[in-house]
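Enquirer: Give me a 3D structure for the following:
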Amino acid sequence: MINKNAPLLPEEVIKRARKLSVPLILDGVKKAKLDIPRDGCMYAEMKPVGTTRLMVGTAMTVETEDGDNLPLNVAAYSVPLEGYVMVVDGKAYKDRPYIGDLFERACQAMGIEGIVINGYSRDSEGTKEIGLPVYSLGLLPRGPIRRGEGNINIPISCAGVNVKPGDLVVGDADGVCVIPRELIEVVLDKAEEKLAYEEKRIALIARYVEAKKNGEELPELAPKEVIEIRSKYEL
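Expert: So this is what the prediction gives:
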């Protein structure tokens, strides 16, 4: 089954997400108290192959199996790639990889933001050279096969996370998260609140370092929850 891409997310959403990290976005899910499986966080095994630069884009999805990369090629050359992240449910197949650097180079030329594969990849040196964000479960030098058309732009599961075409996909050195399109605004709002909190904490720590160096009174660093617990024991 081949379906058209979901519309690209608004540019303002992409710009806001680019100012955040995957941990901050996941903190946003937690702060918003949303019922998203695993908070939208993919398994720890999903790791960057080459570059760890921030990846942000709109999800397009591919479902395949058994190391068959024909569905990925059908998707790459049949629907627009500009602004999208290709998220592939390869069923965590371990005997063949799904992509190498030739496929990645072509996708990069067509404007893709990144590729996330619930399966394996190869040609890691080439992946590092081109600088396209690629995430997979690991490396396997054996070649893929081409067998069937698979399914393109349907709801899938990838590394423990549900993904629908049009969702927000973000990746960095820590991993990958996916936020349902209808929940993006509230998650970004809460993530930006967490960013503001962290910036204040960093400034406070800097003041502590400066005060310690100058022999001045030290500001309190402990979070309020710690202060409350500590007070019970007169520490």
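
Enquirer: make it CA atoms for all contacts and neighbour counts henceforth
Expert: Fine.

Enquirer: Near residue 39, how many other residues are there?
Expert: 19 (other C-alpha atoms under 10 Å).

Enquirer: just residue 232 next, same as before
Expert: Neighbour number of residue 232 under other C-alpha under 10 Å is 8.

Enquirer: One more, so I can put them side by side:
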Amino acid sequence: MNVSINVNTNDIVTPDICDSYPDVAVIEPLFANFGSLDAFGGPVRTIKCFEDNSMVKQAVAEPGDGAVLVVDAGGSYRCAMLGDMLAEQAVENGWAGVVMYGCVRDVDILATLSLGVQALGSHPRKSEKHGEGQRDIAITFGGVTIEPGQWLYADNNGIVIAKERLTLPA
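Expert: Predicted coordinates:
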């Protein structure tokens, strides 16, 4: 049985995390914040897909239990991999956030949802849906390899990856 893992978002300050835990991995500063939460964090679940958000749709329909969905969308700027409907589903199913190495859309609505969303940019075109992609595998972007079960902490300063849950600096 999965149990929701609550992280106090007020405690997430990535510069303080880096100072206290110098071994955390820091993703290159490629991302912009599109969600209403300035900070979010949780255990990582991964997807690798390219211009096909079928796996994203499948994942957000499942219980998130406070996890962060990290999607390697190949860095594509040709379509959006997350929009308002999937983001609303993610909120309803208890996801803490989504980090998209690709684009999102419906950004004005994303900014109102209680969900952390970081992405490379926005794009009005939706993705294809052919059922392609992989879940729960190691993915690499922004100079960091990210594995399911690691912990992600994000705020407006950046995104850090830890091998395990951290005791956050007060």
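
Enquirer: care to give me the TM-score?
Expert: Scored against TM-score structural alignment, normalised by the length of structure 2, the superposed chains reach a TM-score of 0.88; 169 aligned residues with a C-alpha RMSD of 2.2 Å.

Enquirer: For structure 1, which strand extends over the most residues?
Expert: strand 55-63 (DSSP state E).

Enquirer: against structure 2, where does it fall?
Expert: Taken onto structure 2 by TM-score structural alignment, strand 55-63 of structure 1 occupies residues 40-48 there.

Enquirer: re the thing from before, mean shift of the longest strand of structure 1 relative to structure 2?
Expert: When structure 2 is overlaid, strand 55-63 of structure 1 sits 0.8 Å from its aligned residues on average, using mean C-alpha distance after the TM-score superposition for structure 1.

Enquirer: Please, where are all the helices along structure 1?
Expert: 11-18, 22-32, 70-76, 101-109, 124-130, 184-214, 224-232 (DSSP state H).

Enquirer: Any idea which of those helices gets closest to residue 54 of structure 1?
Expert: helix 11-18 (7.2 Å; C-alpha to C-alpha).

Enquirer: Other residues contacting the closest one?
Expert: Under the criterion C-alpha atoms under 8 Å, 6 or more residues apart in numbering, residues 54, 56-57, 170, 185, 188 lie in contact with helix 11-18 of structure 1.

Enquirer: Show me which of the residues you listed is closest to residue 145 of structure 1.
Expert: Checking those one by one against residue 145 of structure 1 (C-alpha to C-alpha), the nearest turns out to be residue 57, at 27.7 Å.

Enquirer: where does that closest one sit relative to residue 179 of structure 1, distance-wise?
Expert: 11 Å (C-alpha to C-alpha, to the nearest Å).

Enquirer: shared neighbours of those two, anything?
Expert: 168-169.

Enquirer: could you flag which of the contacts of helix 11-18 of structure 1 are buried?
Expert: 54, 56-57, 170, 188 (16 or more other C-alpha atoms under 10 Å).

Enquirer: quick one on the thing from earlier: include distance to residue 99 of structure 1 when you put the contacts of helix 11-18 of structure 1 into CSV, please.
Expert: Putting those into CSV (distance: C-alpha to C-alpha, whole Å) gives the following:
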residue, distance to residue 99 of structure 1
54, 21
56, 20
57, 20
170, 20
185, 33
188, 32
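
Enquirer: quick revisit: so what touches the match of strand 55-63 of structure 1?
Expert: 5-7, 9, 12, 55-56, 66-74, 96-97, 116, 133-139, 146-155, 165.

Enquirer: So which of these sit within strands?
Expert: If you go by DSSP E, the contacts of stretch 40-48 of structure 2 have 68-72, 97, 116, 134-135, 139, 146, 151-155 in strands.

Enquirer: right, and the pair among the residues you listed with maximum separation?
Expert: Across those, no pair lies farther apart than 134 and 155, at 26.7 Å, counting by C-alpha to C-alpha.

Enquirer: Between the two, point out the one with more neighbours.
Expert: For residue 134 of structure 2 versus residue 155, the count of surrounding residues by other C-alpha under 10 Å is larger for residue 155: 22 against 15.

Enquirer: Map that one across to structure 1 for me.
Expert: By TM-score structural alignment, residue 155 of structure 2 lines up with residue 172.

Enquirer: Check residue 85 of structure 2 too.
Expert: Using TM-score structural alignment, residue 85 of structure 2 pairs with residue 102 in structure 1.

Enquirer: check contacts around the match of residue 155 of structure 2.
Expert: Residue 172 of structure 1 touches 21-22, 48, 52-55, counting by C-alpha under 8 Å, 6+ apart.

Enquirer: Sweet, I'm off.
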